[in-house]
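*Asks:* kindly return the folded structure for what I paste below:
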Amino acid sequence: MITGQATAAKEMLEKVSLEAILAPVGGGGLLAGTALASKYFGKGIDVFGTEPSGADDAYRSLKGGTHITEHTPNTVADGLLTTLGELNYTLIKENVKNILTVDDIEIIKAMRLIWERLKIIIEPSCAVPLAAVLCNKPLFSGKKIGIILSGGNVDLDPFFNDYL
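*Replies:* Now for the predicted structure:
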């Protein structure tokens, strides 16, 4: 799983030179893969994990120095509700610069921005990395960054039921 998910970052790094790359973290496979791809196919890239503050087990695990396996997540980003895996925790601890957390309001704002400006339908989980950039502008100002956008599972029925 990790090596398969590493291909997203690998393909990005084959196209552009980056200083930082951000990926969402739930179970940790995508972030671990992103970190490994950045390590082996990039040079000096800072890798950041991003997660909702209401599901911040990766953040708390890294800050506390121990893998947290029990938590009760509460976030609009339901694709990131899974618990961080043990192997993923180890890889993230060794290869990720930091985990940034954002609240649900910031996630929805970033989701809306992507829908409106990029015309891409994404789910809240996918918006977490952009929300982290927008909430940490000084950290990323003037840098070439890559953002892994992953997840488009949105129930569109509420938008169309009244008309169809």
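
*Asks:* C-alpha from now on. contacts and neighbour counts both.
*Replies:* Will do.

*Asks:* remind me what whatever helix or strand Ile107 lives in packs against, helices and strands.
*Replies:* Under the criterion of DSSP states H and E, Ile107 resides in helix 104-113. Contact here means 3 or more CA pairs under 8 Å, 6 or more residues apart in numbering; DSSP states H and E; on that basis helix 104-113 packs against helix 124-135.

*Asks:* count the residues that sit near Phe159.
*Replies:* For Phe159, the count of nearby residues is 9 (other CA atoms under 10 Å).

*Asks:* hang on, I meant Ser61
*Replies:* Ser61: 17 neighbours (other CA under 10 Å).

*Asks:* what comes up buried for the strand or helix carrying it?
*Replies:* Using DSSP H and E, Ser61 sits in helix 57-64. By 16 or more other CA atoms under 10 Å, the buried positions in helix 57-64 come out as 57-59, 61-62.

*Asks:* got the angle for the helix holding Ile107 vs helix 124-135?
*Replies:* Put simply, helix 104-113 runs at 100 degrees to helix 124-135, going by axes from the mean of the first three to the mean of the last three CA atoms, to 10 degrees.

*Asks:* report the separation between Ile99 and Lys10.
*Replies:* Going from Ile99 to Lys10 by CA to CA, to the nearest Å gives 20 Å.

*Asks:* let's see this one next, to set against the first:
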Amino acid sequence: GGAVCAIVAAKAPQLIRAAILEDPAFISASSGESNSDWPDNHRAVQALSHAELVAKGKADNPHWSPDTFDNWATAKHEARMEIFNALKTPPPDYRKNAANFGVPVLMITGDEARGVVVSAATAAELQASTPNLRVVNVPGAGHCIRYEQPERVVEIVRGFLSFAL
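*Replies:* The predicted model follows:
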């Protein structure tokens, strides 16, 4: 989601007025990081019943807002495996994309200890080198920031949109 949105903000900014990235999956081909396990992990998730997936979500993500799990499980079951075909190509250079953002971009990050993808160092590097980028950190949040602190995310997004639009 966020990585794709970043590509649009860099390569087709005429299509949008602003972009919001929530801990985007910025994985660098040169970093040694990998997303090769994502398809198998998703197949395993889709093999669970709705009730099992809701229970797993609650067990794995105790900090999420309680009203999140039913819709989250439905979305996991409805996601098509073909989306993972995009992983067969090298990941885009997120630094190059960020340098070319043609619209205001908000990137919301959380705590590394809670499993975010974008480290504090990467966020600071991108913020320093990207004039159109605003980075906001939400302390205590993991990768799915909107599920853990929905009110805070709404506040951040509203503030950004009032500035950006």
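
*Asks:* drop the TM-score for these two in here.
*Replies:* Remark: TM-score between the superposed chains equals 0.29 [TM-score structural alignment, normalised by the length of structure 1]; 86 aligned residues with a CA RMSD of 5.6 Å.

*Asks:* can you give me the strands for structure 2?
*Replies:* Taking DSSP state E as the test, the strands found in structure 2 are 19-22, 105-109, 133-137.

*Asks:* again, but for structure 1
*Replies:* Using DSSP E, strands in structure 1 cover 20-24, 46-52, 98-102, 145-147.

*Asks:* any chance of these in CSV, plus mean neighbour count and distance to Ala37 of structure 1?
*Replies:* Formatted as CSV, those follow (neighbours: other CA atoms under 10 Å; distance: least, CA to CA, whole Å):
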stretch, mean neighbour count, distance to Ala37 of structure 1
strand 20-24, 26, 11
strand 46-52, 27, 10
strand 98-102, 22, 16
strand 145-147, 19, 13
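
*Asks:* what's the burial count for Ser129 of structure 2?
*Replies:* As a burial measure, Ser129 of structure 2 scores 12 neighbours (other CA under 10 Å).

*Asks:* could you find the closest non-adjacent residue to it?
*Replies:* In space, and not counting its chain neighbours, Ser129 of structure 2 is closest to Ala99: 7.0 Å by CA to CA, 6 or more residues apart in numbering.

*Asks:* in stretch 130-147 of structure 1, which residues are buried?
*Replies:* Neighbour count says stretch 130-147 of structure 1 has 130-135, 145-147 buried, by 16+ other CA under 10 Å.

*Asks:* and which of the residues you listed is nearest Ile108 of structure 1?
*Replies:* Ala131 (8.4 Å; CA to CA).

*Asks:* now do the contacts for the closest one.
*Replies:* Counting by CA atoms under 8 Å, 6 or more residues apart in numbering, Ala131 of structure 1 makes contact with 102, 106-107, 109-110.

*Asks:* who does the helix holding Ser61 of structure 1 touch, helix- and strand-wise?
*Replies:* Contact here means 3+ CA pairs under 8 Å, 6+ apart; on that basis helix 57-64 of structure 1 packs against helix 86-95, strand 98-102.

*Asks:* and those: which comes nearest Gly49 of structure 1?
*Replies:* Nearest to Gly49 of structure 1, of the helices and strands packed on helix 57-64 of structure 1 and by CA to CA, is strand 98-102 at 4.4 Å.

*Asks:* show me what that closest one is packed against.
*Replies:* Under the contact criterion of 3+ CA pairs under 8 Å, 6+ apart, strand 98-102 of structure 1 touches strand 46-52, helix 57-64, helix 124-135.

*Asks:* let me know the angle separating the longest one from strand 46-52.
*Replies:* Direction vectors for helix 124-135 of structure 1 and strand 46-52, defined by the same axes, to 10 degrees, enclose an angle of 120 degrees.

*Asks:* quick revisit: and the gap between the residue nearest to Ser129 of structure 2 and Ile156 of structure 2?
*Replies:* Taking CA to CA, one finds Ala99 of structure 2 at 23 Å from Ile156 of structure 2.

*Asks:* try Ala19 of structure 2
*Replies:* Remark: distance between Ala19 of structure 2 and Ile156 of structure 2 (CA to CA) = 13 Å.

*Asks:* pick out whichever of these two has more residues nearby.
*Replies:* Ala19 (22 against 16).

*Asks:* quick check: the residue nearest to Ser129 of structure 2 vs Glu125 of structure 2, distance?
*Replies:* 11 Å.

*Asks:* which of those two has more residues huddled nearby?
*Replies:* Neighbour tally, Ala99 of structure 2 and Glu125, criterion other CA under 10 Å: the higher count belongs to Ala99, 16 against 12.

*Asks:* now the helices for structure 2?
*Replies:* Taking DSSP state H, the helices of structure 2 run over residues 2-11, 38-46, 50-60, 69-78, 94-99, 120-129, 145-148, 150-164.
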